[in-house]
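Engineer: My questions concern the predicted model and sequence given below.
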Amino acid sequence: MKDKDHQSGVQVMLNKVPEITLFFWIIKILCTTVGETGADFLNMGLNFGLDNVTAIMGALLAVVLIFQFRFKKYIPGIYWLAVVLISIVGTLITDNLTDKLGIPLMYTTITFTILLSIVFAVWYKKEKTLSIHTIVTTRRESFYWLAILFTFALGTAAGDLLAESIHLGYLLSAVIFGTLIAAVAISHFVFKVNAILAFWIAYILTRPLGASIGDYLSQDVSNGGLGLGTVITSVIFLATILATVIYLAITKKDVIRKSNFGDQVS
């Protein structure tokens, strides 16, 4: 479905992203965990190698994003499949830079922070808003997915930096990022910090949280994990994602039902 803003003449669509509910954050964290364990499983478990895994996952992501852009409304299955794949690709980008090219995690963390800031700055300059409640044009959706990619790459680098380079361990890293997310939530709901700012900070932090949880569950006990392995961990989280997405597709509890076109396009 499309409509047209009469002041700007820009064609707009139904919002292409889900409403921000508890389900959104649950699936997001599950996706980030799968991104970490899935990338490790394909790379090391199946011995595909970073180059092959990156090429395969990149191609799959491109195909899914084509479908995501072609649809004119939010489709839970397509949207969350894109998030799972972009989580894996974001992880692989960081892994290629650190493991293959030998770039220190500190540098990749700083680099992705700068790149994400540039995306947000250009997005805001062009659209005058960073709200995900206004993803109603193709250009805004392009900015949105580019920002998502860099949040995953940044989150992977930051999570590995704390857990591995600074040697805090996976469990403590998860506790730290979980505490930071709780602080962001309190700052918004209690102290009325801007909702859009709070959302994106929390969104970035869920990546290293999910990655730390995934590593803690999957890594060997000798490395500070529980030793469940990447296969079991990935299957458990993928099954939970699938069940939740099916529930949302049936109930439509996360569909943004009302749009204000006057605020959506500039």
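Structural biologist: Thanks, I have the structure now. Being a predicted model, the structure only gives us computed values, none of them experimental.
Engineer: When you work out contacts or count neighbours from here on, use the C-alpha atoms and nothing else.
Structural biologist: Noted.
Engineer: Met106: what's it in contact with?
Structural biologist: Met106 sits next to Ala157, Ala158, Leu161 when contact means Cα atoms under 8 Å, 6 or more residues apart in numbering.
Engineer: Please report how far Phe199 lies from Asp263.
Structural biologist: 19 Å (Cα to Cα, to the nearest Å).
Engineer: quick one: which of the contacts of Met106 is most hemmed in?
Structural biologist: Among those, Ala157 has the most neighbours (other Cα atoms under 10 Å), with 31 neighbours.
Engineer: State the number of residues packed around the nearest residue to that residue once chain neighbours are set aside.
Structural biologist: Counting by Cα to Cα, 6 or more residues apart in numbering, Ala157 lies nearest to Thr109, which is 5.3 Å off, once chain neighbours are set aside. Residues near Thr109, counting by other Cα under 10 Å, number 20.
Engineer: ok, and here's another one to check against it:
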Amino acid sequence: MTTPTPQHPSAPGPAQMLSKVPEITIWFWIIKILCTTVGETFADWINMALGVGLTITAVLFTVVTAVILTVQMRLRRYLPAPYWLTVVATSVTGTLYTDILTDQLGVPLWISSAVFAAALIIVFAIWHSKEHTLSIHSIISTPREAFYWLAVLVTFALGTALGDWTLELTGWGPGPSILLPASLIAVTAILWRFGLGPVLAFWVSYILTRPLGANIGDFLGLSKAEQGLGLGTLATSILFLAVIAAVVIYLTVSRTDVTENRRTHTEAAALTSPHAESSAHPIPPVSATRRKVTAGALAVTGLATIALLTFTGLQPHQSALADEGPAPSCSSDGPAVSTAAQAKTAAQAHFPAADNAQFRTITSEAKTLVAAGDQKGALVKAKELETAWDQAQPRLQSKDCSTWTFIDRRIDPVLSSVRAAHPDQAAEQQAITDLLASLPPK
């Protein structure tokens, strides 16, 4: 969606800059979704490739984002490359903050969503009280730009929480999960064309592009066994970064998204064409009644979405976040492992003792937490087990593929049962007991 170009002074004053954000054209939304997808896939790849853990990865990207943001805010006008680099970095950082709350602290996604939604409302309230506008076309001073980037960071965190919560409630796969945010963005765009306030339409769409971009990233990056296309997180990141670079180069050369440049062309057209005034204002003045009607329609759409998610969440399903897909097939020169006793013996003989001890310790602690009714703690242990197992996969699978596959298939039910939308303690205990039967004693 695009919005009318506001009038700005021809030259910035001492405390005023040229617009620090791009004109909202179709290019804006294309590159925004691309940046969001890269933020999701690149963060996943860095976290797994470096093996430093979620917290250190988040600290790393926080520092990187702070450096890039400092450069961006020292500029006096919008430049495509630093602006979109800041968006990518902020996307990664906001996503990691939500992941820390969910995966390490065990905070339920509905609480994370509510917290970030409240935080965004507070940011908007303070921003409006100080600057009397939330329009991104008014980003011509340092305070307004600071509010803008803070809001962007929170929208990425909120979008991540809402997207993951949707997957948890519905159990939808990566492909179908693209349809909901895409449909809501389309509805918002239609309502905007019929009179919905441009500021409200922009920020609603901005939030929704986060789960849309992340779901696209999952669909491209996940294996075919996990209902994806199997490109992998690294390949998807490289592909989208290349497209982003191409679009940024085009925008840098053409300057089609520079607000002042578009205003100059509009004014020139107005001097040469008697009908140019209508092109300068693509959206005619909208009455207060139409604003209210379209805002009401947006609210009804939101309520209908909540009803859909509630209904879907009540149906029997497995959380998509817990579904790691079937264990990848592999070949092995050793004997096939088909029982827990065989797996235990083979793991003790072929896998490093430190790895075996780590898996058994984490699993035993998870069992204790489940027995005590500490579901939050069990979620944390499930994530620890998943991370430790994934990081050990290359060395374990190469030592004894059959044993690795057997134990991997015992780990999946543990993750699924602990992360279920409505956990069943008996099912959790059984899955953990089955896994412990396959692990060597310490």
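Structural biologist: Noted; the coordinates are in hand. Because the structure is predicted, anything quoted here is derived from the model rather than measured.
Engineer: Give me the TM-score for this pair.
Structural biologist: Here the TM-score for the pair of chains, by TM-score structural alignment, normalised by the length of the first structure, is 0.91; 253 aligned residues with a Cα RMSD of 1.5 Å.
Engineer: and the residue nearest to Ala157 of the first structure, what is it in contact with?
Structural biologist: By Cα under 8 Å, 6+ apart, the neighbours of Thr109 of the first structure are Leu154, Ala157, Ala158.
Engineer: residue in the second structure matching Arg140 of the first structure?
Structural biologist: Under the alignment by TM-score structural alignment, Arg140 of the first structure pairs with Arg144 in the second structure.
Engineer: Mind jotting down where the helices sit in the stretch 151-300 of the second structure?
Structural biologist: If DSSP state H, counting those that start in this stretch is used as the criterion, the helices of the stretch 151-300 of the second structure fall at 179-193, 198-221, 233-254, 259-272, 276-280, 288-314.
Engineer: Out of those, which is closest to Ile31 of the second structure?
Structural biologist: helix 233-254 (6.3 Å; Cα to Cα).
Engineer: which residues are contacting the closest one?
Structural biologist: Residues contacting helix 233-254 of the second structure (Cα under 8 Å, 6+ apart): 31, 34-35, 37-38, 41-42, 44-45, 79-81, 84, 217, 220-222, 257.
Engineer: go on, stretch 45-56 of the first structure?
Structural biologist: Ala39, Leu42, Asn43, Val89, Leu92, Ile93, Asp95, Asn96, Thr230.
Engineer: Try it again at 6 Å.
Structural biologist: Asn43 (Cα atoms under 6 Å, 6 or more residues apart in numbering).
Engineer: ok, now stretch 174-192 of the first structure?
Structural biologist: Val193, Ala202, Leu209, Ser212.
Engineer: and if we set it to 8 Å?
Structural biologist: Contacts for stretch 174-192 of the first structure (Cα under 8 Å, 6+ apart): 193-195, 198, 201-202, 205-206, 208-210, 212-213.
Engineer: Taking the residues you listed, please make a ChimeraX selection of just the buried ones.
Structural biologist: Remark: buried members of these, expressed as a ChimeraX selection using 16 or more other Cα atoms under 10 Å:
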select :198,201,202,205,206,208,209,210,212,213
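Engineer: And the residue nearest to Ala157 of the first structure? What does it align with in the second structure?
Structural biologist: The alignment partner of Thr109 of the first structure in the second structure, by TM-score structural alignment, is Ser113.
Engineer: before we move on, which element is that match in?
Structural biologist: helix 109-131 (DSSP states H and E).
Engineer: how close does that helix sit to the first structure?
Structural biologist: Helix 109-131 of the second structure, aligned to the first structure and superposed, deviates on average by 0.8 Å (mean Cα distance after the TM-score superposition for the first structure).
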